[in-house]
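Peer 1: Whatever this is, show me its structure:
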Amino acid sequence: MIEVLSSSALATVQDHGREGYLRYGVGTAGAMDRLALAVGNLLLGNPDDAAGIEIPMFPFRIRFLDALDFAITGADCAARLGDKPVLPWWTTHARKGDVLTVGVPNNGMRCYLSLAGGVDVPVVLGSRSTQLRGQFGGYEGRQLHKGDVLKAIGCIHRAEPDQAVHSAGFGMVPPEHALPAPVSTPCAEVGDTVVRVLPAAEYDGYQPQSIEAFWREGWKVTTQSDRYGYRLAGPTLEPVRHIEKRSHGIVPGVIQVPHSGQPIIQLRDAQPSGGYPKIGTVIEADLWRLAQARIGTKIRFAQATYQEAVAALDELEHYLTRVRHLIGLFRSSRH
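Peer 2: Prediction:
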């Protein structure tokens, strides 16, 4: 078990998401950076659908009430276990009473704390993810508060420290260093997040100069951004004529343009329908990159084809396959 020591960090319990319920009006929820959570689960030998803790505000502190293996993935947050540094994308063993402090990220926006076996919360509609809008799933349907105690499915009770099998730990190369990055636009600056985008249904309904600006300009992530969506600031996108649509289905990654002309990227906690016109969709393989874009930084869109989007998804799956294979080799060498 672990005890939350932070009073307000907006941390929530998330897994890979609640799939198959959009037609009932239930959003996907789940980890914003599903790739980071997936690697954390692989490192610990957890099931693919195990839940972890998504941490978007820092510092975040917990106390281990039992001996437990854990891993931190996602943003590099200069974590410490007691007075010892914790490597990112690495397995670490905590003893009973140890305090883990997750610091302010050197880069990125969110990190993920994975526990051996996964966080033990009830499965609701096929997922352990927190749905903040509906206030269900996760830990009582809300963000974690100081004093909350969470059980890990893989919680262990054993002598310390001699029998701690994973005390030395092992880790993986983060995906930003292992996966080919999207081709940057000529005007991109250091620190910009580049994501690949497919033109969407109303793309041709915008003025040529607006379409050019959509691809050329950097779009600032405003302070009105959260798990529901990123509200962006940049040039005003103007339609050829007024576009009015009935509410229709949308998914995470869809880029809508409200009447202000400032785009919104729908994310994991977005409602499953909306009436704003759609100018593009961030490809599924780049949603993890989007999740790590900080408030105040810029996002740039690189146009992709359907074939390129499929190829990028294949590259992501190949990365996870390599991770799974390397971890399997490590574990087999320990026996």
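
Peer 1: Could you use CA atoms for every contact and neighbour count after this?
Peer 2: Fine.

Peer 1: how about the biggest helix by length in the chain: buried residues?
Peer 2: Assignment by DSSP state H gives helix 306-333 as the longest helix of the chain. For helix 306-333, the neighbour count (16 or more other Cα atoms under 10 Å) marks 309, 312-313, 315-316, 319-320, 323, 327 as buried.

Peer 1: of all those, which two lie farthest apart?
Peer 2: Spanning the widest gap among these are Ala309 and Ile327, at 27.5 Å by Cα to Cα.

Peer 1: Ser114 versus Val165, what's the distance?
Peer 2: If you measure Val165 against Ser114 using Cα to Cα, to the nearest Å, the figure is 17 Å.

Peer 1: Which one's more surrounded, these two?
Peer 2: Neighbours per residue, other Cα atoms under 10 Å: of Val165 and Ser114, the larger number sits with Ser114, 30 against 11.

Peer 1: Please provide the structure for the following sequence as well, for comparison with the first:
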Amino acid sequence: MIDVLSNGAPNLIQDAGRRGHLGFGVSRSGAMDLLALSIGNALVGNESDDAAVEISLFPFRVRFQGDLQFAVTGADCVVRLDDATLAPWWGRTAHSGQTLVIERPKRGARAYLCLAGGVNVESVMGSRSTDLKGAFGGFDGRGLRRGDSLKVLATSTRTVRESGLGVVPADVPSFWDELSTGVVTVRVVPAAEYEHFTDDARKSFETTDYEITPDANRVGYRLNGAALPLSSPLELLSHGIVPGTIQVPPSGQPIIQLAEANTCGGYPKIATVVEADLWKLGQAPIGSRIRFVVTDVDHALEALRVQAAEIKKLRKTLALMAQRG
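Peer 2: Next comes the predicted model:
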């Protein structure tokens, strides 16, 4: 068990998401950075989709009420266990009474605290994720508050060496370098209404940067940049949308749907962010800029296969290292 020592309504219990219910109007929810969640869980011997704490308001403090393996992944934060400073993307064992502090990120937007066994909250529609719009799932359908106590499910038999164990996926250091420049590159595939935008709009979309405005949350990011006009007025019936969908309202300023994406909408869609790059958006802070690179479906699927293969390889390596002690 851990006790939460700091208030933070945006800090939520999330797992890999509530899939298969979009037709009923229920968002996927889940972690904004599924890569960080998966590797964090691997560091403590969990399944990839076990529930963890997604932290987006800092500093975040907890106290351990028993010996427990944990890992912190995601944003590049200063992490301290009592007086010891831990490396990014690192897992180790905390002892009863120790305090963990996760400071404001130097780069990135969200950190993930994974606990051996996974956070033990009720599963709703097959997921422990928090759905803020519906106010259900997670910890009573809300963000965490000072005084909350989080329990874990039965822990695995795997042990983590006292000095800890860490790993950083191949794409993360280069992404941090991108964040240092203020521009994040994400790949997209053209969406259904791509050809309905003007030639100049499509050119602007592919060659200029779009800033993430303060009107940004887990539902989606409103962007600011070159306007994207249609070639002619277009009326659409509401239709299904998914995380990564880039819609363009009458203002011409794009909106990217994210983890708690609306399940349907009627704005024209210019593109969709490839699934393998969605984690980058989860780590892109307000004020940073997005540069879109248009690709095709085959390359999008290959990127997802490459990412899945790396995660599988890292999980296998971590398990072997843990066995060796």
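
Peer 1: ok, of the buried residues of helix 306-333 of the first structure, which one's closest to Ala67 of the first structure?
Peer 2: Checking the buried residues of helix 306-333 of the first structure one by one against Ala67 of the first structure (Cα to Cα), the nearest turns out to be Ile327, at 21.9 Å.

Peer 1: Which position in the second structure pairs with the closest one?
Peer 2: Mapped onto the second structure by TM-score structural alignment, Ile327 of the first structure lines up with Leu318.

Peer 1: Next, Ile290 of the second structure: secondary structure please.
Peer 2: Secondary structure, DSSP: H, G, I helix; E, B strand; the rest coil: Ile290 of the second structure is strand.

Peer 1: Aligned against the first structure, show me the partner of it.
Peer 2: In the first structure, Ile290 of the second structure lands on Ile299 (TM-score structural alignment).

Peer 1: wait, that match sits on Lys220?
Peer 2: Yes - contact criterion Cα atoms under 8 Å: Ile299 of the first structure and Lys220 qualify, at 6.4 Å.

Peer 1: Do a quick rundown of the helices in the stretch 101-250 of the first structure.
Peer 2: All helices of the stretch 101-250 of the first structure, identified by DSSP state H, counting those that start in this stretch, fall at 175-178, 208-216.

Peer 1: Just name the most buried of those helices.
Peer 2: Highest mean neighbour count of those: helix 208-216, a mean of 15 (counted as mean count of other Cα atoms under 10 Å).

Peer 1: Would you check the span in the second structure matched by that one?
Peer 2: Under TM-score structural alignment, the match for helix 208-216 of the first structure is residues 199-207.

Peer 1: so how far is Glu140 of the first structure from the residue lying closest to Ser7 of the first structure once chain neighbours are set aside?
Peer 2: Once flanking residues are discounted, Ser7 of the first structure sits nearest to Lys146: 4.6 Å by Cα to Cα, 6 or more residues apart in numbering. For Lys146 of the first structure, the distance to Glu140 of the first structure equals 14 Å [Cα to Cα].

Peer 1: same thing with Arg95 of the first structure?
Peer 2: Taken as Cα to Cα, the span from Arg95 of the first structure to Glu140 of the first structure is 27 Å.

Peer 1: again with Leu313 of the first structure
Peer 2: Taken as Cα to Cα, the span from Leu313 of the first structure to Glu140 of the first structure is 33 Å.

Peer 1: same thing with Met57 of the first structure?
Peer 2: From Met57 of the first structure to Glu140 of the first structure the distance is 20 Å (Cα to Cα).

Peer 1: go on, Arg268 of the first structure?
Peer 2: For Arg268 of the first structure, the distance to Glu140 of the first structure - Cα to Cα - is 19 Å.

Peer 1: Compare the two (neighbour count), which wins?
Peer 2: Between Arg268 of the first structure and Glu140, counting by other Cα under 10 Å, Arg268 is the more crowded of the two (25 against 15).

Peer 1: Might you report the residue contacts of the closest residue in space to Pro56 of the first structure that isn't next to it in sequence?
Peer 2: Spatially, and ignoring its direct neighbours in sequence, Pro56 of the first structure is nearest to Arg110 (4.6 Å; Cα to Cα, 6+ apart). Applying Cα atoms under 8 Å, 6 or more residues apart in numbering to Arg110 of the first structure gives the contacts 33, 54-57, 74-75, 291-292.

Peer 1: looking at those, which has the most residues close by?
Peer 2: Gly74 (30 neighbours).

Peer 1: Please give me every residue in contact with the nearest residue to Ile2 of the first structure once chain neighbours are set aside.
Peer 2: The spatial neighbour of Ile2 of the first structure that comes closest, neighbours along the chain excluded (Cα to Cα, 6+ apart), is Phe64 at 4.5 Å. Applying Cα under 8 Å, 6+ apart to Phe64 of the first structure gives the contacts 1-3, 94-100.

Peer 1: one more time with 10 Å, if that's ok
Peer 2: 1-4, 94-100, 149-150 (Cα atoms under 10 Å, 6 or more residues apart in numbering).

Peer 1: what do you get for Ala213 of the first structure?
Peer 2: 207, 219, 234-237.
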